[in-house]
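In: I need the structure of the sequence given here:
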Amino acid sequence: MSEPTRPTLEAIAREASVSLSTVSKVLNGRPGVAAATRRLVEDLLHDSGYARRGVDAERGETVELVLENLASEWSVEVIRGVERVAREAGLAMTLSTIGDYHAAGDDLITGVLRRKPVAVVLQFSNLTADHRRQLRARNIPFVVVDPAGDPPPDVPAIGATNWAGGLAATRHLVALGHERIAAIGGPADLLCSRARVAGYLAALQEAGLPAPAPVESAGFSRSDGEREGHRLLGVAPGDRPTAVVCANDMQALGVYDAAFALGLDVPGDVSVVGFDDAPSASWARPPLTTIRQPLQEMAEEAARLALRLRAAAAESTRLELATSLVERGSTAPPRG
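Out: You can find the predicted model right below:
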């Protein structure tokens, strides 16, 4: 049995009936251990307190940020937020990417375990039960920013009021006098996408207006917005929406491209609203009306929460920050 006050790797190996090298492999995230054995050793590490007493002494001085795409404007804001909090805490920040899959793979988690960060912030990621167990067995706290789905209650997460944002965007267009207001959805597997569309539909219902076209799911890229813009705007004038609510700013700029290619004016012929308030929104011509999602603040709160969890000082592990409408030049009353 493990010692009650200072458990050792040897004691954990005896209790699990495995070799010391097997326990070492599990602790350091190395391959070559059967899944059932890995789970048993991780549970013993966690329950015995070894992770808290033994691993912290070997822990690096970094906060690891896991991103989908280093090049996106969204990611740049998240990087700024996490880096600021890490610097204030006297820590460095490391970066790793998962690619456009919304889920961290085994290779990435293994790399995180080897680097031994004091905390992990994940953008958009779904963590499997096995990944969560591996991190907790080593006393590495983690927080998800803008989770892809509806995370389990035990997963700390920082999000934004996406439903309220979709509602505010559509109410703004209704107040301008628009009655044919279309929308483009984001990826259907993302909770934020579904919430934004739900807010749009709620505002239409509130105003007694029908959706002029089915809401199709699309990617978050400019080319996705351009393709959907052609679908919505390339119809007879009497059937064409006078306004479009987009799932993010890049989609909205793609709708600009489609409108200009079709000889339409923004906002004269069609008003456009984005979501995020990325830097490109204010640089666009005309400047883009959008819903501001406080990306940098969300990242800062996620990093602070992760560090509070490390110190066992967190009272709440779920938070949604408010979105807000930013009016610019891409929306106006409909002609006529």
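In: Every contact and neighbour count from this point should use C-alpha atoms.
Out: Fine.
In: Surely residue 253 is in contact with residue 221?
Out: No - contact status for residue 253 versus residue 221: not in contact, 9.2 Å apart, counting by Cα atoms under 8 Å.
In: The two - which one has more neighbours?
Out: For residue 253 versus residue 221, the count of surrounding residues by other Cα atoms under 10 Å is larger for residue 253: 27 against 17.
In: tell me which element that one is part of?
Out: Assigned by DSSP states H and E, residue 253 falls within helix 249-261.
In: So for that helix, what gets flagged as buried?
Out: By 16 or more other Cα atoms under 10 Å, the buried positions in helix 249-261 come out as 249-259.
In: State the distance from residue 273 to residue 107.
Out: Residue 273 is 39 Å from residue 107, where distance means Cα to Cα, to the nearest Å.
In: Of these two, which one has the most company?
Out: Per other Cα under 10 Å, whichever of residue 273 and residue 107 has more neighbours is residue 273, with 33 against 12.
In: wait, what's in contact with the more buried one?
Out: Shown here is residue 273, whose contacts under the criterion Cα atoms under 8 Å, 6 or more residues apart in numbering are 169, 244-246, 249, 252, 288-291, 330-331.
In: want to throw the residues you listed into TSV with secondary structure?
Out: Converted to TSV, those look like this (DSSP: H, G, I helix; E, B strand; the rest coil):
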residue	secondary structure
169	helix
244	strand
245	strand
246	coil
249	helix
252	helix
288	coil
289	strand
290	strand
291	strand
330	coil
331	coil
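In: Same list (those) but as CSV, adding distance to residue 63.
Out: Written out in CSV, the entries for the contacts of residue 273 read as follows (distance: Cα to Cα, whole Å):
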residue, distance to residue 63
169, 35
244, 39
245, 36
246, 33
249, 29
252, 34
288, 34
289, 35
290, 31
291, 29
330, 39
331, 41
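In: Let me know the closest of the residues you listed to residue 202.
Out: residue 169 (11.3 Å; Cα to Cα).
In: one step back: mind listing the shared neighbours of residue 253 and residue 221?
Out: Looking at what touches both residue 253 and residue 221 (by Cα under 8 Å, 6+ apart), there is no common residue.
In: ok, and for stretch 203-217, which residues are buried?
Out: For stretch 203-217, by 16+ other Cα under 10 Å, it's 203-204, 211-213, 215, 217.
In: One more: stretch 317-332?
Out: Across stretch 317-332, burial judged by 16+ other Cα under 10 Å covers 317-319, 321, 323-327, 329-332.
In: What are the boundaries of the strands in the stretch 151-300 of the chain?
Out: Along the stretch 151-300 of the chain, counting by DSSP state E, counting those that start in this stretch, strands occupy 157-160, 181-183, 243-245, 271-276, 289-292.
In: Would you mind giving the orientation angle of the longest one with respect to helix 249-261?
Out: Using axes from the mean of the first three to the mean of the last three Cα atoms, to 10 degrees, the inter-axis angle of strand 271-276 relative to helix 249-261 is 160 degrees.
In: Now show me the structure for the sequence below, then we'll compare the two:
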Amino acid sequence: MTDATRATLTAVAARAGVSVATASRALRGRGEMAAETRARVLRAATELGYPPIGSSRGRPRRGTALMFDLVLGHFHDPYTEEITAGARTTASALGYDLVLTAERDDPDDDWPERIRSRGSAGVLTGLITPTSTQIAAMQRAGIPLVLMEPPSEASRPLPSIRTTDRDGGTAAAEHLIARGARRFVVIGGAPSYRYGRARVEGFASVLATAVPDAPLVRTSADWSAWDARRACTRALSELGGDGPVGVFACSDEMAAGAYRAVADAGLSIPRDVLVVGFDDVRGARWLHPSLTTIRQPIREMAATAVSLLARAAAGEDVAPTAIVMPTELVERGSTRTAR
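Out: Below you'll find the model as predicted:
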């Protein structure tokens, strides 16, 4: 056997008594296998003179690909577009490609398996709480995982990027009171995710202290404009008392639904009803009047998450704690009134 024939992956697999796929995973340090099997493959590679990972041999070979996976349950809405833009820009600046990976409902097609097969350097999940099985799969593969605005707490401590949701709700209530609202509607999200609950709690706590006798109707919608329109229509019909109404919706999309409900009731924004949303996606400025909202720094949050992944991929020990980035109230036409 000549050197050229001997130094192939197939020859290494044959010498170690494993499949070519197993030999490849062992040499790349990927996948689950017995330590003895991995050692046998490495020994066979050394004996045959198989080039180490990273040497020039046809296509460049690396133990870990220079790419990060962004895992989302859906794409192409204003919020996820902001996440993608922030993550892509930072990944590119750090020398990584960004792969968009969908979380699918099919139990036979789990995203950790797809990510492990391509040897990604790290994973960012947006608005997703990975299961304990998914977290374990990433940890076994040595692939760092960072969460952005998880809907609930993960089963194991992980680095996460969040925003001041409760403070945002507090700011919305204080602003509506200062602008003359005397009756209130709050539209929470259903399912009641962690961040949605915090926004509603912050809003309600201010009302309970500042205007404890003010009429308040709590309602919820499925995070869509259509369902928020229905929920807000019912809330307005149930709201007693007199005076301007202040509506706080836990997302800008639901605030857009509240606009339609206000028009359906024959009322006007901001003359009769003042509206505050949450997120500050691009569409908030296009509503008429433009939407006052609680801005969360979505692109900056995604950029911070990718920077954490790059540090972890370089071997740095990243603490499994939450980084909380501040919200900011952005006043626009939906609360600008002469009252």
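In: okay if I get the buried residues of stretch 203-217 of structure 1 as CSV plus distance to residue 267 of structure 1?
Out: CSV is the format used below for those (distance: Cα to Cα, whole Å):
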residue, distance to residue 267 of structure 1
203, 21
204, 20
211, 20
212, 18
213, 19
215, 21
217, 24
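In: of all these, which comes closest to residue 98 of structure 1?
Out: Checking the buried residues of stretch 203-217 of structure 1 against residue 98 of structure 1 with Cα to Cα, the nearest one is residue 217 at 22.2 Å.
In: The closest one and residue 62 of structure 1, how far apart?
Out: In this structure, residue 217 of structure 1 and residue 62 of structure 1 are separated by 37 Å, where distance is defined by Cα to Cα.
In: do residue 148 of structure 1 as well
Out: As for residue 148 of structure 1, its distance to residue 62 of structure 1 is 25 Å (criterion: Cα to Cα).
In: Can you give me the neighbour number for residue 88 of structure 1?
Out: Other residues within reach of residue 88 of structure 1 by the criterion other Cα under 10 Å amount to 10.
In: ok, average deviation of the helix holding residue 253 of structure 1 from structure 2?
Out: Average distance, helix 249-261 of structure 1 versus aligned residues of structure 2 after superposition (mean Cα distance after the TM-score superposition for structure 1): 0.7 Å.
In: so where is that helix in structure 2?
Out: Helix 249-261 of structure 1 lines up with residues 252-264 of structure 2 when matched by TM-score structural alignment.
In: Check stretch 227-234 of structure 1 too.
Out: Alignment of stretch 227-234 of structure 1 against structure 2: residues 230-237, by TM-score structural alignment.
In: Mean distance between that stretch and structure 1 after superposition?
Out: Overlaying structure 1 shows stretch 230-237 of structure 2 at a mean distance of 1.5 Å from the equivalent residues (mean Cα distance after the TM-score superposition for structure 1).
In: Identify all contacting residues around that stretch.
Out: The list of residues contacting stretch 230-237 of structure 2 from outside it, by Cα under 8 Å, 6+ apart, reads 185, 187, 217-221, 257-258, 261-262, 264-265.
In: Let's have those in TSV, adding distance to residue 199 of structure 2.
Out: TSV is the format used below for the contacts of stretch 230-237 of structure 2 (distance: Cα to Cα, whole Å):
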residue	distance to residue 199 of structure 2
185	13
187	10
217	15
218	12
219	13
220	12
221	14
257	18
258	17
261	21
262	22
264	26
265	26
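In: Of these, which pair is most distant in space?
Out: Greatest spatial distance among these (Cα to Cα): 218 and 264, at 19.4 Å.
In: For the equivalent of residue 117 of structure 1 over in structure 2, give its distance to residue 247 of structure 2.
Out: Using TM-score structural alignment to pair residues, one finds that residue 117 of structure 1 aligns to residue 120 in structure 2. For residue 120 of structure 2, the distance to residue 247 of structure 2 under the criterion Cα to Cα works out to 44 Å.
In: These two: which has the busier surroundings?
Out: With other Cα under 10 Å as the criterion, residue 120 of structure 2 and residue 247 differ in neighbour count, and residue 247 comes out ahead with 29 against 25.
In: Tell me the residues of structure 1 aligned with stretch 72-87 of structure 2.
Out: Here stretch 72-87 of structure 2 aligns to structure 1 at residues 67-82, judged by TM-score structural alignment.
In: ok, residues contacting the matching stretch?
Out: The set of residues that contact stretch 67-82 of structure 1 without belonging to it, under Cα under 8 Å, 6+ apart, is 65, 93, 95-102, 121-124, 276, 278-279, 295-300, 302-303.
In: Compute the number of surrounding residues for residue 301 of structure 1.
Out: Neighbour count of residue 301 of structure 1, defined by other Cα under 10 Å: 22.
In: isn't it right next to residue 159, touching?
Out: No - here residue 301 of structure 1 does not reach residue 159: they are 9.8 Å apart, not a contact under Cα under 8 Å.
In: Tell me the spacing between the aligned residue in structure 2 for residue 187 of structure 1 and residue 254 of structure 2.
Out: Across the two structures, residue 187 of structure 1 finds its equivalent in residue 190 of structure 2, going by TM-score structural alignment. As for residue 190 of structure 2, its distance to residue 254 of structure 2 is 11 Å (criterion: Cα to Cα).
In: what do these two both touch?
Out: 221, 223.
In: Sticking with the counterpart of residue 132 of structure 1 in structure 2, tell me its helix or strand.
Out: For residue 132 of structure 1, the aligned position in structure 2 is residue 135, judged by TM-score structural alignment. Using DSSP H and E, residue 135 of structure 2 sits within helix 132-141.
In: so how far does that helix sit from its counterpart in structure 1?
Out: Looks like 1.2 Å for helix 132-141 of structure 2 (mean Cα distance after the TM-score superposition for structure 1).
In: which parts of that helix are buried?
Out: Across helix 132-141 of structure 2, burial judged by 16+ other Cα under 10 Å covers 135, 137-138, 141.
In: which among the residues you listed gets closest to residue 41 of structure 2?
Out: residue 141 (17.8 Å).
In: pretty sure that closest one contacts residue 115?
Out: No - the pair residue 141 of structure 2 and residue 115 does not pass the contact test of Cα under 8 Å, sitting 9.7 Å apart.
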